[in-house]
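1. coordinates for the following, if possible.
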Amino acid sequence: MSFKFAPWPLPANVQAGWTTRQGGVSRAPYGSFNLAHHVGEPASTVAANRGLLRQRLPGAPTVTWLHQTHTNRVVNVTAADPQQGQDGSYCTAIGSACCVMTADCLPVFFWRADGAQVAIAHAGWRGLADKILLATLASFEPGSRIYCGIGPAIGPAAFEVGPDVRAAFNHWPGYERFFQPERGKYLCDLAGLAADQLLSAGVQRVYRANACTVQNPDLYYSYRRDGQTGRMANLIWKLAL
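-> Now for the predicted structure:
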């Protein structure tokens, strides 16, 4: 299966989900559904996979691809700039899909309860420490009832980090409980940190895929596990009803 729909209670006019590494035309080490141009695969192969992806999405939305550089910048899909580092996008229009690519980092989905706006953010530990999730929330009108979901990402049993990563979160109340000591380093629950930030900021509920990219090599790309590898696409968009 090349695309998994998020198993969360979304508004009737909202679709969301993520690709797997299956069902495309890429060869090893990108086998087989790599969607990223920057990892070293021929551009024609990536373009073919992106074409397959759009065909498989209900409503065939136009996917807005970002130039992700672990920033905390979030833009309307109409203002996406391939020359600028941008790691989140939002949209109120029908026919455009917000998208981030991942291979261990958190893909975090956002939607208004009434389906009027959707958004998505790419959150590695740097972006999370720099409050990209709060920047994405700021794109919604004040007082909006917002729900979130966290897609497949590196899990707490696989994400070993040093004291520098832990120190990057020392501004966040209670951050210590998301870092478990392990042989002089720490196992970091990145998704737990993200959920805590979102709920503390007023998000109604945070759903989680609970799928570790590192521990599922048949389904997901993982940069930490493989080094040279492809990227999954994580998308959220609005349908016409």
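2. hey, let's count contacts and neighbours off CA atoms from now on
-> Noted.
3. hang on, residue 186 in a strand?
-> Yes. Using DSSP: H, G, I helix; E, B strand; the rest coil, the secondary structure at residue 186 is a strand.
4. OK, contacts around it?
-> By CA atoms under 8 Å, 6 or more residues apart in numbering, residue 186 lies in contact with 160, 161, 162, 163, 166, 179, 180.
5. and the nearest residue to residue 8 once chain neighbours are set aside, which helix or strand is it part of?
-> The shortest distance from residue 8 to any residue that is not its chain neighbour, by CA to CA, 6 or more residues apart in numbering, is 6.9 Å, and that residue is residue 207. Residue 207 belongs to strand 205-208 when assigned by DSSP states H and E.
6. burial count for the residue nearest to residue 8?
-> Using other CA atoms under 10 Å, residue 207 has 17 other residues around it.
7. would you agree it is in contact with residue 9?
-> No. Residue 207 lies out of contact with residue 9 (CA atoms under 8 Å); the separation is 9.2 Å.
8. return the residues in contact with the residue positioned nearest the centre of the chain.
-> Centroid check for the chain by CA atoms, centre = their mean gives residue 107 as the closest residue, at 1.5 Å. By CA under 8 Å, 6+ apart, the contact set of residue 107 is 100, 101, 120, 121, 122, 123, 150, 151, 152, 153, 234.
9. tell me the helix or strand right after the helix ranked longest in the chain.
-> For the chain, the helix with the greatest residue count under DSSP state H is helix 43-56. Next helix or strand after helix 43-56 toward the C-terminus (DSSP H and E): strand 62-64.
10. please give the structure of this sequence too, so both can be compared:
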Amino acid sequence: MLNKLQLADRALLKPGWPAPENIVAYTSTRKGGYSSVPFDSLNLGQHVFDDPSVVAKNRSLLPNYENYVWLKQTHSTKCVNLADMNNTDSDQVEADASYTSLKQRVCAVMTADCLPILVCDKQATKVAAIHAGWRGLADGVIENTISKLQLDTKNIMAWIGPAISQAHFEVGQEVKDTFSDYPQAFKPNIETSDNKYFVDMYLIAKQKLSALGIQNIYGGDRCTYAESDLFFSHRRATHQGLEAGFAQVTTGRMVSAIYIKQS
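-> Next up is the predicted model:
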């Protein structure tokens, strides 16, 4: 049976950032769990038609899993304070970001292409986790979360975890128009006559964070679509399903998590 040490050694991606020693942060990969195909193997989403008991078993492998509060993500801008919640709220509260100053309480978001953003300050007084799909990114989930922290943004650092890269994220004119302030984030798809573009969500997120005064920004260099051995990808699963003639998209979810360790 896998133990947490084995899982951490081979299945968790750690940020390359100079966070304080008592900040614990990671993104899970798809390796090291118990789920069967197509959720193989460390699926952490209870809403994707995987066996709930197996998902619970997968979640129990995570470091400090007892102190997770799982969100019911809806592509909103809502950010909740985990001090106002308890473990029984898991998978019930609709929000797309969370923050806390409580030690050991885990801020976590699930993704399978969207941007996961982990945040802490240099003094390790607060942490936050943000789920940013293109709608949440456009509507201000980053800005809303950072405002909740009430910290000097010069003391904040952010790490952007694995998400779909520009090379694989084709969007239509609606998305391009939504991000009209970021024209440099779009490249036209020259292989189609339609108004289709490839968008760099990493670039938009970095520019939004920078505009808030956050100077210490890391990550944004992994692709969930391309790295199929490590990451789940909703869009990749969609393309594979269409090619195979299936209408239903079935894929797992990773988690990006951060907490302040008890000293």
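11. related to what we said a few turns ago, now the contacts of residue 107 of structure 1 as JSON lines including neighbour count and distance to residue 84 of structure 1?
-> Below are those laid out as JSON lines (neighbours: other CA atoms under 10 Å; distance: CA to CA, whole Å):
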{"residue": "100", "neighbour count": "30", "distance to residue 84 of structure 1": "14"}
{"residue": "101", "neighbour count": "26", "distance to residue 84 of structure 1": "16"}
{"residue": "120", "neighbour count": "31", "distance to residue 84 of structure 1": "17"}
{"residue": "121", "neighbour count": "33", "distance to residue 84 of structure 1": "15"}
{"residue": "122", "neighbour count": "30", "distance to residue 84 of structure 1": "15"}
{"residue": "123", "neighbour count": "30", "distance to residue 84 of structure 1": "17"}
{"residue": "150", "neighbour count": "23", "distance to residue 84 of structure 1": "25"}
{"residue": "151", "neighbour count": "25", "distance to residue 84 of structure 1": "25"}
{"residue": "152", "neighbour count": "28", "distance to residue 84 of structure 1": "26"}
{"residue": "153", "neighbour count": "28", "distance to residue 84 of structure 1": "24"}
{"residue": "234", "neighbour count": "29", "distance to residue 84 of structure 1": "20"}
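12. is it true that residue 108 of structure 2 lies in a strand?
-> Yes. Assessed by three-state DSSP, residue 108 of structure 2 belongs to a strand.
13. quick one: what's aligned to it in structure 1?
-> When structure 1 is aligned by TM-score structural alignment, residue 108 of structure 2 is paired with residue 99.
14. my guess is its match meets residue 234, correct?
-> Yes. At 5.4 Å, residue 99 of structure 1 and residue 234 qualify as touching, with contact defined as CA under 8 Å.
15. can you pull out the helices in structure 1?
-> Taking DSSP H as the criterion, structure 1 contains helices spanning 43-56, 125-129, 132-137, 163-167, 190-200, 223-226.
16. what helices or strands is the last one leaning on?
-> Helix 223-226 of structure 1 makes packing contacts with no helix or strand when contacts are defined by 3 or more CA pairs under 8 Å, 6 or more residues apart in numbering; DSSP states H and E.
17. and that helix, how far from the chain's centre?
-> 17 Å (CA atoms, centre = their mean, to the nearest Å).
18. next, the buried residues of it.
-> By 16 or more other CA atoms under 10 Å, the buried positions in helix 223-226 of structure 1 come out as 223, 225.
19. just to revisit the earlier point, aligned to the residue nearest to residue 8 of structure 1, what sits in structure 2?
-> So residue 207 of structure 1 corresponds to residue 218, using TM-score structural alignment.
20. ok, the nearest residue to residue 157 of structure 1 once chain neighbours are set aside to residue 207 of structure 1 distance?
-> In space, and not counting its chain neighbours, residue 157 of structure 1 is closest to residue 187: 6.4 Å by CA to CA, 6+ apart. Between residue 187 of structure 1 and residue 207 of structure 1 the distance, using CA to CA, to the nearest Å, works out to 22 Å.
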